[in-house]
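Colleague: here are the coordinates; sequence isn't available:
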């Protein structure tokens, strides 16, 4: 993440979030990052159909 100016906002992409969650989970569980990342991306497709209860 390179910022040219100190006041520029950092652009965080969805893939970076998935990667960071996968790496954190891999440290805790001992699984490979790639496997966890693959599961997160696969579950992302099905979770779009879920709505919140009110």
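Modeller: Sure, I can see it. A quick note: this is a predicted structure, and the numbers were derived from the prediction, not measured. Numbers count the residues shown, from 1 in each chain.
Colleague: use CA for all of it now, contacts and neighbours both
Modeller: Will do.
Colleague: Quickly find the element holding residue 27.
Modeller: Here residue 27 is covered by helix 14-29, with elements defined by DSSP states H and E.
Colleague: Show me what counts as buried in the helix or strand just after that helix.
Modeller: On the C-terminal side of helix 14-29, the nearest following helix or strand under DSSP H and E is helix 33-47. By neighbour count on 16 or more other CA atoms under 10 Å, the buried set for helix 33-47 is 33, 36, 37.
Colleague: Presented hereafter is structure B, for comparison with structure A:
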């Protein structure tokens, strides 16, 4: 007998830290800057575009 299909699990949202790390590492590859420096820039709330947040 076949098992009845289970409903799909809801997608888990990534943490803000993991999104920040992903953006920083991708940018580091493209620009040659260090990941740590880019992460620090993303954590800094006194940015030029502080009203814009990373999507989750």
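Modeller: Everything's here; your move. Keep in mind the model is a prediction, meaning the values are calculated, not measured.
Colleague: Residue 16 of the first structure corresponds to which position in the second structure?
Modeller: Alignment note (TM-score structural alignment): residue 16 of the first structure maps to residue 18 of the second structure.
Colleague: and what of residue 34 of the first structure?
Modeller: In the second structure, the residue paired with residue 34 of the first structure according to TM-score structural alignment is residue 36.
Colleague: Quick one: residues contacting its match.
Modeller: Taking CA atoms under 8 Å, 6 or more residues apart in numbering as the contact definition, residue 36 of the second structure lies against residue 24.
Colleague: mind redoing it with 10 Å?
Modeller: For residue 36 of the second structure, the contacting residues are 21, 24, 25, 28, 42, taking CA atoms under 10 Å, 6 or more residues apart in numbering as the criterion.
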